[in-house]
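Novice: show me the folded form of this:
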Amino acid sequence: MKYSRVLGTGSHLPSRVVTNADLEAIVDTNATWIRERTGIEQRHLVSEGETCCDLAEAAARKALEAAGIQASDLDLILVATTTPDQFFPSTACLLQQRLDVHGCPAFDLQAVCAGFVYAMDVADKFIRTGAAKHALVVGAETISRLLDWTDRGTCVLFGDGAGAVVLGAAEEPGIISTHLHADGAYKDLLQVPGGHGNGRPEAAFMEMKGNEVFRIAVTTLGRIVDETLEANNLSKSDIDWLIPHQANIRIIQATARKLDLPMERVVVTVAEHGNTSSASIPLAFDQAVRDGRIQRGQTLLMEAFGGGFTWGSVLIRY
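Specialist: Here you go, the predicted model:
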């Protein structure tokens, strides 16, 4: 039986940095409040003319280099994004053209902040079934373009960026298990209500009922931790690293407590990046791989919760 394992990681952030103090000048907010309530101190935002595909390409090239393979070796290109450059072609197809790859399947996946977890599940199944030998999985977002910069409840939370992994076929599991869920009953709590399909293209800004989302996220992520451990007959002590979606430091801390993990074994980038939606987990993963914290043979738990609601986890032996 074939399995998939992580061969390489990469990430990229826009050069433009916006601090909490910078936001005080444009919206009615307080830098200290942002830091204390969310853990965020700054975020990276795209500049005029900078695209989601630009971010995805930079992260993808670093992941390919780390994996030691050529783009022509790819059998699948999958981009998790909420902010595609165009309605169509997909950002994955745009990325495929940039990488000079021809013929292999390439498509986008939209599950908002849980998008990268969903995409890892899909790529893992392609490899396990023999449909692909090498897969590029990217989480890339220009989420700042969905923000109402007069809404202090949302605009202070998010940033832009991209992270990528290359998966390859292996005889032993790298990806041990994946667990995905969704419940559209909560759609009104976190949404961008506008769209051409519903005739409301003008309503293309994020709306969030923050307190309700926070409460449900903490409970739901606790359950996905239990589900993942039980499905694999593991104890909490078997997890070497938690790589959570970087939405809010208090949510991250709650999940760490659920696992009895000290924060020293949690990869946290929310202070520097803010919430980069589907890019947040691969950004954090790449950072911890490149600075040497994450080592081969360790067991990693990735988990995320996003609009939809969507949520899920990936258990990896790196």
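
Novice: please make it C-alpha for all contacts and neighbour counts, starting now.
Specialist: Will do.

Novice: verify the contact between residue 218 and residue 253 for me.
Specialist: No. Residue 218 lies out of contact with residue 253 (C-alpha atoms under 8 Å); the separation is 9.6 Å.

Novice: so how far is residue 210 from residue 197?
Specialist: Between residue 197 and residue 210 the distance is 26 Å, computed by C-alpha to C-alpha, to the nearest Å.

Novice: higher neighbour count, those two?
Specialist: residue 210 (12 against 7; other C-alpha atoms under 10 Å).

Novice: wait, the more buried one touches residue 153, no?
Specialist: Yes. Counting by C-alpha under 8 Å, residue 210 does reach residue 153; the two are 7.4 Å apart.

Novice: contacts only, for residue 151.
Specialist: By C-alpha atoms under 8 Å, 6 or more residues apart in numbering, the contact set of residue 151 is residue 27.

Novice: need the helices for the stretch 201-318 of the chain, in chain order.
Specialist: For the stretch 201-318 of the chain, the helices defined by DSSP state H, counting those that start in this stretch cover 210-231, 249-258, 270-273, 280-290.

Novice: tell me the angle the first one makes with helix 249-258.
Specialist: The one in question is helix 210-231. Using axes from the mean of the first three to the mean of the last three C-alpha atoms, to 10 degrees, the inter-axis angle of helix 210-231 relative to helix 249-258 is 30 degrees.

Novice: so for helix 210-231, what gets flagged as buried?
Specialist: Within helix 210-231, the residues that qualify as buried are 213, 217, 218, 220, 221, 222, 224, 225, 228, 229, counting by 16 or more other C-alpha atoms under 10 Å.

Novice: please give me the structure for this one as well, since I'd like to look at both together:
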Amino acid sequence: MTFFSKIIGTGSYLPPKAVSNHELAEQLAAKGIETSHDWIFSRSGIASRHYAEPGVKASDLGVEAAKRALEAAHMTASDIDMIILATSTPDFLGGFPSTACVVQNKLGILNGAAAMDVQAVCSGFMYAMAVADSMIKSGAHKNVLVIGAEVFSRILNFEDRTTCVLFGDGAGAVVMSRSEAPGVLATKLHADGSHQDILCVPGNVEQGVLAGSAYLHMDGQAVFKLAVTVLEKVANEALELAGLQASDIDWLIPHQANIRIMQSTAKKMRLPLEKLVVTVDQHGNTSAASIPLALDLAVRDGRVQPGHKVLLEGVGGGFTWGAAIVQM
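Specialist: Here you go, the predicted model:
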């Protein structure tokens, strides 16, 4: 029998602390950094973002999103036999133990379920979904918890107004399960390491001491140009693999980085903007968490319905990008 993987539950979580552009501008002004709501919003479409409180880690956000996804799937944590967590801001230096293992422990999943992190920055959730899809279709796993969780506020330089205003913290999750009915119709992943310098955290640890910078660095113009090109291309590749046309898509849920990139992709694919799910205005760029956050919001407010075909896509540092087409 041929099996599919299907999303049967979604969940998300945002830290309670929301910071508007006006509030952030006031905080930056105290440091001598000039910015404004209009400057931020006109360039990105961002009006607000959420910041985790001190001591709150990516795993804490991921656990809350996972609990909500499990509840939506009518499952308990013990039903999960694999956790794949996408993050660029892991709980521990060096990324080990993996944040997925930390989440597993906090959820009380003591059945020996596999757990691992995936690092593809803002494309991380697409990579994690693709791995989960393959694991389920191969028969190796039955119920996979896929999480994107980030505390990007910890790696922002609040003296660089070109980057610190763009990012926020949050987590999103889905439960993907073995199904006889179609779910994930296609996935497509890419990377090009020759562009690694345009979006990175260029520091490393040598003999226990930080060498270089621990802050996010981004060449915004270069990222924008590359993103609008690769997102259209990978979306069309996924459509071809699924045997679909753009007109078959009910919803486009891209990585929530910049409203201009998102609208440009929709227009190039001749999708009406009414089919574009937008959360970047309230969440900012939450990296690997942005796609599952937006998906969960659209599911819970009733826009995304069972049977709808949804195109998910993301692009991030590395340089990485990917897309998936799922039937809900």
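
Novice: now the TM-score, please.
Specialist: The TM-score (TM-score structural alignment, normalised by the length of structure 1) is 0.98; 318 aligned residues with a C-alpha RMSD of 1.2 Å.

Novice: if we can go back for a sec, save the buried residues of helix 210-231 of structure 1 as a markdown table, and put in distance to residue 2 of structure 1 too.
Specialist: Below are the buried residues of helix 210-231 of structure 1 laid out as a markdown table (distance: C-alpha to C-alpha, whole Å):
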| residue | distance to residue 2 of structure 1 |
| --- | --- |
| 213 | 38 |
| 217 | 34 |
| 218 | 34 |
| 220 | 31 |
| 221 | 29 |
| 222 | 30 |
| 224 | 25 |
| 225 | 26 |
| 228 | 21 |
| 229 | 22 |
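
Novice: now, which of these sits nearest residue 25 of structure 1?
Specialist: Closest approach between these and residue 25 of structure 1, by C-alpha to C-alpha: residue 213, at 27.2 Å.

Novice: that closest one -> structure 2?
Specialist: Taking TM-score structural alignment, residue 213 of structure 1 has residue 223 as its aligned residue in structure 2.

Novice: so that match makes contact with residue 198?
Specialist: Yes. Residue 223 of structure 2 lies in contact with residue 198 (C-alpha under 8 Å); the separation is 6.6 Å.

Novice: could you measure from the match of residue 213 of structure 1 over to residue 287 of structure 2?
Specialist: 14 Å.

Novice: just residue 176 of structure 2 next, same as before
Specialist: Distance, residue 176 of structure 2 to residue 287 of structure 2, using C-alpha to C-alpha: 21 Å.

Novice: looking at the two, which is more packed in?
Specialist: residue 287 (34 against 28).

Novice: tell me the contacts of the counterpart of that one in structure 1?
Specialist: Using TM-score structural alignment as the criterion, the counterpart of residue 287 of structure 2 in structure 1 is residue 277. Applying C-alpha under 8 Å, 6+ apart to residue 277 of structure 1 gives the contacts 82, 112, 113, 114, 115, 141, 143, 158, 245, 246, 247, 306.

Novice: could you do residue 135 of structure 1 as well?
Specialist: 74, 75, 76, 77, 78, 123, 127, 166, 167, 168.

Novice: same question, residue 229 of structure 2
Specialist: So residue 229 of structure 2 contacts nothing (C-alpha under 8 Å, 6+ apart).

Novice: and what of the one 3 residues further on?
Specialist: Residues touching residue 232 of structure 2, when contacts are defined by C-alpha under 8 Å, 6+ apart, comprise 265, 268, 269.

Novice: alignment lookup: it to structure 1.
Specialist: In structure 1, the residue matched to residue 232 of structure 2 (TM-score structural alignment) is residue 222.

Novice: what separates its match from residue 171 of structure 1, distance-wise?
Specialist: According to C-alpha to C-alpha, residue 222 of structure 1 stands 31 Å off from residue 171 of structure 1.

Novice: ok, now residue 228 of structure 1?
Specialist: With C-alpha to C-alpha as the criterion, residue 228 of structure 1 and residue 171 of structure 1 are 22 Å apart.
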